[in-house]
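>>> Next comes the sequence, and after it the predicted model I'd like to discuss.
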Amino acid sequence: MTRTNAWVPLAQWLAILAMTQEHAIKFIWPDSPAVPWAILVGRIVFPLFAGMVAWHLLHNTRRPLRYGCRLLLVGLVAQLPYALVVTPDKLNVCFTLGLGLLAVVLLVRLEERTLQLAAGLTLLMLALAAHPWIEYGLPGLLLVPAFALAFRYPRHTAAALPLLFAAILINAIPARMVVSLATAVVLLLLANGSLSWRIPVPAIPRPLRLSWYPLHLLVITLVTAGITS
C-alpha cells in the first residue's frame, strides 16, 4: 500500500474552519438558532485533528517527542483564552491530543511486551483519574492511540474497533455520534486506500496552523468582551 498525504491539507482546512465557525457562533451568538447546527458540523473537528496527529506521528515526523511537546505548548498558550471563552474547569483539546500522542510514543519505545502492558495499564489508570479535567475525557485521550493503531494496521478490521468505539463515545447525542463516527470511518478509508483524494489543496502554513487555535480563541474573547462591555 502506498502512503499518501494528499488528504491532509483538506483535513486541515476542514478542521480549522469547522472549529472556528462552531466557536464563533456558539460563544458570540449563543442565542442563535444556528447554534445546534454549528455544533453538529463541529463534530468533525476532533476526529480530524486526532487522525492527523496520529498520521503525522506514524509517517511524517522523525521527532515524535518534540511533536507531542509542541502540541502541549500550543495548549498552554491557548489555556487562558480557552478558560475565558469555553470553561475554566478543563484543559483544552491540545492537551488531549498531545497526551494521547505521548502515550503512543512511550508504548512504542518500550520493546518488551511486559513493559508495554505495564505502561499501558498505568497510563489507563492515569487517564481515568485525569479525564474529568480533560476536554473529551477518557474517549478523547484514547482517540489518538486508537487512530495510530488503525493506521498502523489498515487492513485489519479488529485494529479499527477501538477507534470506532472512541469516535462514538466522544459525544453524548446520537446525531453528533454519527458525525464523529462517519469522520473517523472516512479517515480510515483514506488511510487504507479505499478512498483517495486527488484534487490538490494548498497546505496551511505551519506558523498559521500552530497559532490558529489560541488566536481564534483570543479573538472570540475580545469580541465577547466588547459585546458585554
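Arrived safely. Numbering: from 1, shown residues only.
>>> C-alpha from now on. contacts and neighbour counts both.
Fine.
>>> so where do the helices sit in the protein?
8-28, 35-42, 45-59, 64-85, 93-109, 113-130, 137-152, 157-169, 174-191, 206-228 (DSSP state H).
>>> Just the angle for the fifth one relative to helix 64-85, thanks.
In other words, helix 93-109. With axes from the mean of the first three to the mean of the last three C-alpha atoms, to 10 degrees applied, the angle from helix 93-109 to helix 64-85 works out at 160 degrees.
>>> any idea how far residue 160 is from the closest residue to residue 52 other than its chain neighbours?
Excluding the flanking residues, the one nearest residue 52 by C-alpha to C-alpha, 6 or more residues apart in numbering is residue 8, at 6.9 Å. Distance, residue 8 to residue 160, by C-alpha to C-alpha, to the nearest Å: 20 Å.
>>> Would you enumerate the residues in contact with residue 22?
Contacts for residue 22 (C-alpha atoms under 8 Å, 6 or more residues apart in numbering) come out as 35, 38, 39, 41, 42.
>>> mind redoing it with 7 Å?
Residues in contact with residue 22 (C-alpha atoms under 7 Å, 6 or more residues apart in numbering) are 38, 39, 42.
>>> With adjacent residues omitted, what lies nearest to the last one?
Same thing as residue 42. residue 18 (5.2 Å).
>>> now the first one
With sequence-adjacent residues excluded and distances taken as C-alpha to C-alpha, 6+ apart, residue 38 is closest to residue 22, at 4.8 Å.
>>> one more structure, for comparison:
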Amino acid sequence: MTTTALPVPQAPARSLPTWLPLVQGLAIASMAVDHASLWLVSGDIPEILRHTLGRLALPMFCFMVAWHALHSTHARRYADRILGIAILAQWPFMAMHGQPLGNICFTLAAGAYLAAYHRHRDPVALVAGVLLAGFTWLNEYGPLAFFLVLAFMAAIRWPLAWLVPLLTWPVLQYGPSLSAVSAFLGVLLLLALVTTHLPPMRLPRPLTRWFYPLHLWGIYIARGLT
C-alpha cells in the first residue's frame, strides 16, 4: 500500500488531527442510525439502514480508541474513562437486548488498557486489559471487535496492517452479507479520511465523550413511554 504510517510520538502533539472530528461525527451518526433502527423504528427501510449506514460505526469507534490509546498523555486514564462509559451504559443496553450481553465499550476498554501497558508498562493496565479481554466473548460483536482494535493499532504503525481490517475482518465479523460489504466500505472510508488533510473543525467534548451512554438511556426511556 502507498499510505504512510500515522506517527506515534513519545510526547503526543498538542493539536489533534483534522480528520478526528469528522470520524467522530460519522461514528456517532451511524451508531445512532443503528440503534434507532434496532430499538425505536421497525420496517424494511430501518433494517436496510441498520445493515448499511449502521455498520460504519464499529470500525470508526475501534480506530478512534486505537489512535487515542496510542497518543493520549495519560493512557490508563483514557482507558478508565472508556470503562466508566461502559458501566454507565450497561443497564439500558442489556435491558433493551433482553439478555446478559456486555456493550462494546467493555471491549474497547480492554484494547485501551493493553495499549496503556504497552506504552508505560503499567501493571494495573495489564491486569485490567487481560481481564476485560478474557470476557469479550460475552460482549456485543465478540472477540473479533477486540482484535479489530489491535489491528488498527498495528495499522497506525505499519500501513500494510490495514489489509487486516479492510479485507479480513468484515467477512469474519459478519459473514458474506450486506453488513460485511458496508463494514468494508466503512474501513475504506476511514482509511481515506485519516490519510487526507481536512479543514479544521471541532465537536463539543460532551457530545463525543458522553453520547454513548446518554443516547442509550434516552432510547430506553423513550421505549418505556410508548
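Thanks, I have it. All values derive from a computational prediction rather than experimental measurement.
>>> Among the helices of the first structure, which comes closest to residue 199 of the first structure?
helix 8-28 (9.2 Å; C-alpha to C-alpha).
>>> before we move on, the earlier item: what about the residue nearest to residue 52 of the first structure, how many neighbours?
21 (other C-alpha atoms under 10 Å).
>>> got it, and residue 39 of the first structure?
Quick note: residue 39 of the first structure (other C-alpha under 10 Å) scores 18 neighbours.
>>> Show me what it aligns to in the second structure.
Aligned counterpart of residue 39 of the first structure in the second structure: residue 50 (TM-score structural alignment).
>>> For that match, list the residues it contacts.
Per C-alpha under 7 Å, 6+ apart, neighbours of residue 50 of the second structure: 33, 34, 37.
>>> and the gap between the residue nearest in space to the middle of the second structure and residue 127 of the second structure?
The second structure has residue 61 as the residue nearest its centroid, 2.2 Å off, counting by C-alpha atoms, centre = their mean. According to C-alpha to C-alpha, residue 61 of the second structure stands 23 Å off from residue 127 of the second structure.
>>> hang on, the earlier thing: ok, the residue nearest to residue 42 of the first structure to residue 153 of the first structure distance?
Distance from residue 18 of the first structure to residue 153 of the first structure, by C-alpha to C-alpha: 29 Å.
>>> Please say which position in the second structure the residue nearest to residue 52 of the first structure maps to.
Residue 8 of the first structure maps onto residue 20 in the second structure, by TM-score structural alignment.
>>> Kindly report the same for residue 84 of the first structure.
In the second structure, residue 84 of the first structure lands on residue 95 (TM-score structural alignment).
>>> tally of neighbours for its match?
12.
>>> got it, and the one 10 residues further on?
In terms of burial, residue 105 of the second structure registers 26 neighbours under the definition other C-alpha under 10 Å.
>>> Return the residues in contact with it.
Residue 105 of the second structure neighbours (C-alpha under 7 Å, 6+ apart): 82, 83, 85, 86.
>>> my read: the last one touches residue 106, true?
So that's residue 86 of the second structure. Yes. Between residue 86 of the second structure and residue 106 there is a contact under C-alpha atoms under 7 Å: 5.6 Å.
>>> who has more neighbours, these two?
Counted by other C-alpha under 10 Å, residue 86 of the second structure and residue 106 do not tie: residue 106 has more neighbours, with 27 against 22.
>>> To which residue of the first structure is the more buried one aligned?
So residue 106 of the second structure corresponds to residue 95, using TM-score structural alignment.
>>> what sits against its match?
Residue 95 of the first structure touches 72, 75, counting by C-alpha under 7 Å, 6+ apart.
>>> how much space between it and residue 159 of the first structure?
Between residue 95 of the first structure and residue 159 of the first structure the computed distance is 24 Å (C-alpha to C-alpha).
>>> And for residue 51 of the first structure?
Residue 51 of the first structure is 14 Å from residue 159 of the first structure, by C-alpha to C-alpha.
>>> Who has more neighbours out of those two?
Using other C-alpha under 10 Å as the criterion, residue 51 of the first structure and residue 159 rank with residue 51 on top: 29 against 18.
>>> Spatially nearest residue to the more buried one, not counting backbone neighbours?
residue 147 (5.9 Å).
>>> What does residue 139 of the first structure correspond to in the second structure?
By TM-score structural alignment, residue 139 of the first structure lines up with residue 144.
>>> how many neighbours does that match have?
As a burial measure, residue 144 of the second structure scores 17 neighbours (other C-alpha under 10 Å).
>>> How much space separates it from residue 165 of the second structure?
Going from residue 144 of the second structure to residue 165 of the second structure by C-alpha to C-alpha gives 10 Å.
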